[in-house]
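J.: Give the three-dimensional model of this entry:
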Amino acid sequence: MNRPGLRERKKIETLHRLQEEALRLFDEHGYDATTIEQIAEAAGVSPSTFYRYFPTKEDVVVQDEYDPLIVNVFESQSADDAPLDALRAVLSVLFAEFTDADIERVRRRVRMIFAVPALRARQVQQTVATEELLARMVAERTGRSPGDLEIRHFTALIVTSWTVAISAWAETDGGKDDLAATMDRCLAHLEAGAPL
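T.: Okay, here's the model as predicted:
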């Protein structure tokens, strides 16, 4: 995977700092009682900088930097790989890059999303955006249209598998190996036809 340049790394550091301070303030004061101005001040940036990273308060929890990385790694996989194999490889590469701090941030974000109705609603919108992103990637690989029913169904199943795996993992105290294994287990179950 191509490592981000200095400018991109600084953007990611600021994004993470905003998320960390937001999660801390939400834990201390509650989601509804915390303002964007308070988050920005705690992170040492202006409210306008907050809005450059996150269009809404919900997005500071729901949004992350992973979609462009998913595209980058997916496109680097062999064109001969089936889409599901390529997506499983994407997860393997991404998890190899995660730090303990990344994993803990993901866990806190997921737990917050499931605890706050406004965040759950925003997560639905983010899920649709991820499905559309995957549909474009898979369609290009297979020479089909992103709007094909089978493409849309496939990518919806992938995102649902990821969501189930992440939510089940977030209920535990496991690390990145546990998250990677849980996500791969869900994809393997899907590949097998989801037998019971």
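
J.: For the rest of this, base every contact and every neighbour count on C-alpha atoms.
T.: Fine.

J.: what's the spacing between residue 173 and residue 100?
T.: Distance check for residue 173 against residue 100: by CA to CA, to the nearest Å, it reads 12 Å.

J.: now swap in residue 20 and tell me
T.: From residue 20 to residue 100 the distance is 14 Å (CA to CA).

J.: can you check residue 30 too?
T.: 25 Å.

J.: which stretches of this structure form helices?
T.: 6-29, 36-43, 47-53, 59-62, 66-76, 83-97, 100-115, 117-142, 149-170, 176-191 (DSSP state H).

J.: residues near residue 115, how many?
T.: Residue 115: 12 surrounding residues under other CA atoms under 10 Å.

J.: residues contacting it?
T.: Contacts for residue 115 (CA atoms under 8 Å, 6 or more residues apart in numbering) come out as none.

J.: coming back round to it: which one's more surrounded, residue 20 and residue 100?
T.: For residue 20 versus residue 100, the count of surrounding residues by other CA under 10 Å is larger for residue 20: 20 against 10.

J.: Please provide the structure for the following sequence as well, for comparison with the first:
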Amino acid sequence: MLEAPLSLRERKKLKTRQTIRREAYRLIAEQGYENTTVDQIAAAAEVSPSTFFRYFATKEDLVLTDEYDPAMIEALLARPSDESFLRSCREALTELVRHLLEHDREELVVRMRLIKDVPALRSRIFDATSPPQRLYLAVLTRRAGVQEPTFAMRITAAALAAATAEAVLQWAEAGGAEDFADLIDRTFAILEDGFTSL
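T.: Model (predicted):
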């Protein structure tokens, strides 16, 4: 799902993006999130501030977005067309998280702890324009073959994004001790169950 070959240009862009993020996390570890500026991150990554903003719209997006969204969209669209969207999300996201834990666990832990500890990041994951909510909405409209999302689609995307955000916070608050993939799977199991177990 995540290992499609990249062109030379795409590899260079990915390398720059990863360098910016790596240097940002190093600076944040040294001086804190609020005290770390975009100018400092850009200088450490040896890029201009304008280059930083080509890759990340804001400092918050550096933590909240990643390279896996296209893979997640592709995985969701590849699921059986007669499968419920909840089941598709459960299968695709659980698989993606297992891959992340295997290959990028340390960075994932850093990101989740920042989301938990930094109020600006924590509030953004529950925002209506959060990356997960936009992703779910994009896939729902594409699967339905419509240009504009319906009210039901917006409600579904909002509910899924909120549930995903709660799973992220639960994992971060436990210090990454829980199996994140199992936590995601349980999250979607509760949604699929329609809250009947409550």
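
J.: if I pick the residue nearest to the spatial centre of structure 2, what's in contact with it?
T.: By CA atoms, centre = their mean, the mean C-alpha position of structure 2 lies nearest to residue 65, the distance being 5.3 Å. Residues near residue 65 of structure 2 by CA under 8 Å, 6+ apart: residue 131.

J.: how about it, what's its partner in structure 1?
T.: When structure 1 is aligned by TM-score structural alignment, residue 65 of structure 2 is paired with residue 63.

J.: try residue 121 of structure 2
T.: By TM-score structural alignment, residue 121 of structure 2 lines up with residue 119.

J.: do residue 165 of structure 2 as well
T.: In structure 1, residue 165 of structure 2 lands on residue 163 (TM-score structural alignment).

J.: ok, now residue 19 of structure 2?
T.: Alignment note (TM-score structural alignment): residue 19 of structure 2 maps to residue 17 of structure 1.

J.: which residue sits closest to residue 95 of structure 2, ignoring its sequence neighbours?
T.: Of all residues not flanking residue 95 of structure 2 in the chain, residue 181 sits nearest, at 7.6 Å (CA to CA, 6 or more residues apart in numbering).

J.: who's in contact with that neighbour?
T.: Each residue near residue 181 of structure 2 by CA under 8 Å, 6+ apart is listed here: 94-95, 97-98.

J.: which of the residues you listed also appear as contacts in structure 1?
T.: Counting by both residues aligned by TM-score structural alignment, their matches' CA atoms under 8 Å, the members of the contacts of residue 181 of structure 2 that carry over to structure 1 are 94, 97.

J.: Which single one of the contacts of residue 181 of structure 2 is nearest to residue 198 of structure 2?
T.: Nearest to residue 198 of structure 2 among the contacts of residue 181 of structure 2: residue 94, at 22.8 Å, using CA to CA.

J.: Save the contacts of residue 181 of structure 2 as a markdown table, and put in neighbour count too.
T.: Below are the contacts of residue 181 of structure 2 laid out as a markdown table (neighbours: other CA atoms under 10 Å):
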| residue | neighbour count |
| --- | --- |
| 94 | 20 |
| 95 | 17 |
| 97 | 21 |
| 98 | 17 |
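
J.: could I get the contacts of residue 181 of structure 2 as a markdown table with distance to residue 42 of structure 2?
T.: Shown next, in a markdown table, are the contacts of residue 181 of structure 2 (distance: CA to CA, whole Å):
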| residue | distance to residue 42 of structure 2 |
| --- | --- |
| 94 | 33 |
| 95 | 33 |
| 97 | 29 |
| 98 | 31 |
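
J.: and the gap between the match of residue 165 of structure 2 and residue 150 of structure 1?
T.: 20 Å.

J.: pretty sure residue 67 of structure 1 contacts residue 132?
T.: No - the pair residue 67 of structure 1 / residue 132 is not scored as a contact, 11.1 Å apart, by CA atoms under 8 Å.
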